[in-house]
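Peer 1: Dropping a prediction and its sequence here:
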Amino acid sequence: MDPMMILALLAMGCFGGFAAGLLGIGGGMILVPFISAVLAARGVPESLVVHMAIATSLATIVFTSLSSVRAHHKHGAVVWRIVALLAPGILVGSTIGPWIGKQMNTATLSWFFGAFVAFSATQMLVNRKPAAARDLPGTTGMFAAGGVIGILAGLVGAGGGFVSVPFMTWCNVRIHNAVATSAALGFPIAFAGTLANVFYGWGEPGLPQYSLGFIYVPALLIIVAASVTMAPLGARTAHRMPVRQLQKVFAVILYALAAYMFWKAL
């Protein structure tokens, strides 16, 4: 791997790690478009580029989420009760998402990624106030919500914050707590999804050297080295920002990602 590509991956890791701590989105959605570009430049077959970018992105979240949640926990912002209720459904959903993604071609996967990210951004930007009496659902409802979050996160290679943060704020969880709790949820999502991507990608023809299933290991190692150092800085920044400003930053970044993936699909 040439030095310029290594520098590009380090820069991605810094940006993705900061975003993971700031927004609780695991950094995955930030990384997918950039990893896609790197893999394409290395001559990876077009049919595998987005699948591998999603799998590699999801694997980075295993490490980034631990660094991010540690910083949020120091601020007492993680609601561990919500983590415990959502995690079982997330573990189930995160193994299903990569399987669904394997059945989709690159263009379809790119369209789906872009559409869902744009929808999430709009929900955050509109800032429609939830009913004052609205609360989190019961145990069954939380398991179902976790399953949906896990499937979507595993499908698009993200930590689930693009779904879990809007879901929690819709249920009257303060956004700073939603971001911190989403960071904690990133680990079970990424761990289950990574194992699934290794399994579903094992023996796939056309994979480049140093791949572990759909995961491109050199990119994973370089990105993680940078992202775990930046995630705590992002977390500290999040706790200094006003609620509405944090929501707007979240939405703008998601719109930019959606636009790139629509372009990729075309």
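Peer 2: Perfect, I can see it now.
Peer 1: hey, let's count contacts and neighbours off CA atoms from now on
Peer 2: Noted.
Peer 1: Show me where this structure has its helices.
Peer 2: 3-23, 28-41, 46-74, 80-103, 106-126, 139-156, 161-170, 175-201, 217-238, 243-265 (DSSP state H).
Peer 1: and the longest one, how far from the chain's centre?
Peer 2: The chain centre lies 6 Å from the centre of helix 46-74; the measure is CA atoms, centre = their mean, to the nearest Å.
Peer 1: elements contacting it?
Peer 2: For helix 46-74, the elements it packs on are helix 3-23, helix 28-41, helix 106-126, helix 139-156, helix 175-201, strand 215-216, helix 217-238, judged by 3 or more CA pairs under 8 Å, 6 or more residues apart in numbering; DSSP states H and E.
Peer 1: Residue 255: which of these is closest?
Peer 2: Each of the helices and strands packed on helix 46-74 has some distance to residue 255 by CA to CA; the shortest is helix 106-126, at 5.5 Å.
Peer 1: Give me the angle between the closest one and helix 139-156.
Peer 2: Angle of helix 106-126 versus helix 139-156, following axes from the mean of the first three to the mean of the last three CA atoms, to 10 degrees, is 130 degrees.
Peer 1: May I see the buried residues of helix 106-126?
Peer 2: By 16 or more other CA atoms under 10 Å, the buried positions in helix 106-126 come out as 106-107, 109-121, 123-125.
Peer 1: Is it possible to get JSON lines of the helices of the chain that adds distance to residue 207?
Peer 2: Below are the helices of the chain laid out as JSON lines (distance: least, CA to CA, whole Å):
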{"stretch": "helix 3-23", "distance to residue 207": "19"}
{"stretch": "helix 28-41", "distance to residue 207": "11"}
{"stretch": "helix 46-74", "distance to residue 207": "8"}
{"stretch": "helix 80-103", "distance to residue 207": "14"}
{"stretch": "helix 106-126", "distance to residue 207": "15"}
{"stretch": "helix 139-156", "distance to residue 207": "19"}
{"stretch": "helix 161-170", "distance to residue 207": "29"}
{"stretch": "helix 175-201", "distance to residue 207": "9"}
{"stretch": "helix 217-238", "distance to residue 207": "12"}
{"stretch": "helix 243-265", "distance to residue 207": "20"}
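Peer 1: got another, please set it beside the one above:
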Amino acid sequence: MLAPFDIAALATLLVGGAATGFLAGLFGVGGGAITVPILFEIFGIMHVADPVRMPLAVGTSLAVIIPTSLRSVRAHYLRGAVDVSVLRAWALPIMVGALCGATVARFAAPEVFQAAFVVFGTVISAKLLFGKEHWRVATEMPRGWILRFYGFFIGAVSSLMGIGGGAISTLVMTLHNRPIHQAVATSAGVGALIAVPGALGYVAAGWGKPGLPADALGFVSLIAFALTVPATLVTTPMGVALAHRLPRRWLEVLFGLFLATVAIRFMIAIARG
């Protein structure tokens, strides 16, 4: 029989998984912005050592993003909203960037991961909440090496943050005059491109590190992964359906508030030391 803590942890993982799947469909994100904070708190309750607690949450989040993002992008693709040409151009640069971010994870202090959340979450939420129509870098997406550099940047930063990259790629696309619905749908496909090499990188980065729980494969908790994924797969189509019903401005505001909340959460964690 499960102890009271185990029951609470199980319930939290299931609720977190359900929320992750719903957000993955609604916002085109992998859901890491919610799974990382939840896993961070649960690993704290489990007395996981502080030096490995945050990277374990990030690595496990990336593993969860793989099936979640695949289900999300498929649902968006069937609605004809995904820009496949952008995903093709970003595929290799994103995967290289994700591996670079995971490599940094082996040597970075826990505060680096939290600071990445705060900086990029704040910038993206500000753009979505307060941005005007004229807040654009260009009227079209770039081509060639600039487009590929965007892919590398998205992969590297998202891997450090443990997210599927949807938040950052949505920002890039909306700044280049792409509609929010298309940006969200295309960004859903970014998740798998980042999560597969990112999760493998975190397995390697955490291999042999002291202080990890017995079920961990490097910086990936297999038990947390197994408990979270089923719930994400159930709720992802629900988020996709709602995303295509919401007006553009509603979707921007909800996404912005969500990211601002997560940024504030990690700002508090950094302040507490």
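Peer 2: Noted; the coordinates are in hand. Quick caveat, the model's predicted, so the values are computed rather than measured.
Peer 1: Quick check: TM-score for this pair?
Peer 2: Put the two chains on top of each other and the TM-score (TM-score structural alignment, normalised by the length of the first structure) is 0.97; 266 aligned residues with a CA RMSD of 1.3 Å.
Peer 1: re earlier: need the helices and strands packed on helix 46-74 of the first structure in JSON lines with distance to residue 94 of the first structure, can you?
Peer 2: Formatted as JSON lines, these follow (distance: least, CA to CA, whole Å):
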{"stretch": "helix 3-23", "distance to residue 94 of the first structure": "18"}
{"stretch": "helix 28-41", "distance to residue 94 of the first structure": "14"}
{"stretch": "helix 106-126", "distance to residue 94 of the first structure": "16"}
{"stretch": "helix 139-156", "distance to residue 94 of the first structure": "4"}
{"stretch": "helix 175-201", "distance to residue 94 of the first structure": "5"}
{"stretch": "strand 215-216", "distance to residue 94 of the first structure": "16"}
{"stretch": "helix 217-238", "distance to residue 94 of the first structure": "19"}
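Peer 1: okay, the ones you listed, which one's buried deepest?
Peer 2: Greatest average neighbour count among those goes to helix 175-201 (a mean of 26), per mean count of other CA atoms under 10 Å.
Peer 1: Quick check, central residue of the second structure?
Peer 2: By CA atoms, centre = their mean, the second structure has its centre lying nearest to residue 163, at 1.9 Å.
Peer 1: Which residue of the first structure sits opposite that residue in the alignment?
Peer 2: Under the alignment defined by TM-score structural alignment, residue 163 of the second structure is paired with residue 158 of the first structure.
Peer 1: now residue 28 of the second structure
Peer 2: In the first structure, the residue matched to residue 28 of the second structure (TM-score structural alignment) is residue 24.
Peer 1: again with residue 65 of the second structure
Peer 2: Mapped onto the first structure by TM-score structural alignment, residue 65 of the second structure lines up with residue 61.
Peer 1: these two touch, right, its match and residue 157?
Peer 2: No: in this structure, residue 61 of the first structure is not within contact of residue 157 by CA atoms under 8 Å, at 9.0 Å.
Peer 1: got any residues that touch both of the two?
Peer 2: By CA atoms under 8 Å, 6 or more residues apart in numbering, residue 61 of the first structure and residue 157 have these common neighbours: residue 28.
Peer 1: So for these two, which sits in the more crowded spot?
Peer 2: It is residue 157, of residue 61 of the first structure and residue 157, that has more neighbours when counted by other CA atoms under 10 Å, with 37 against 34.
Peer 1: residues contacting the more buried one?
Peer 2: By CA under 8 Å, 6+ apart, residue 157 of the first structure lies in contact with 28-29, 32, 53-58.
Peer 1: What about the closest residue to it other than its chain neighbours, how many residues nearby?
Peer 2: Spatial nearest neighbour of residue 157 of the first structure, chain neighbours left out: residue 54 (4.3 Å); criterion: CA to CA, 6 or more residues apart in numbering. When neighbours are defined as other CA under 10 Å, residue 54 of the first structure has 30 of them.
Peer 1: so residue 54 of the first structure touches residue 32, yeah?
Peer 2: Yes: using CA under 8 Å, residue 54 of the first structure is in contact with residue 32, at 5.6 Å.
Peer 1: ok, residue 202 of the second structure - contacts?
Peer 2: Here residue 202 of the second structure is in contact with 55, 59, 102-103, 105-106, 218-220 (CA under 8 Å, 6+ apart).
Peer 1: Including distance to residue 180 of the second structure, could those residues go into a markdown table?
Peer 2: Formatted as a markdown table, these follow (distance: CA to CA, whole Å):
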| residue | distance to residue 180 of the second structure |
| --- | --- |
| 55 | 31 |
| 59 | 28 |
| 102 | 29 |
| 103 | 32 |
| 105 | 31 |
| 106 | 35 |
| 218 | 36 |
| 219 | 33 |
| 220 | 32 |
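Peer 1: Great, nothing more from me.
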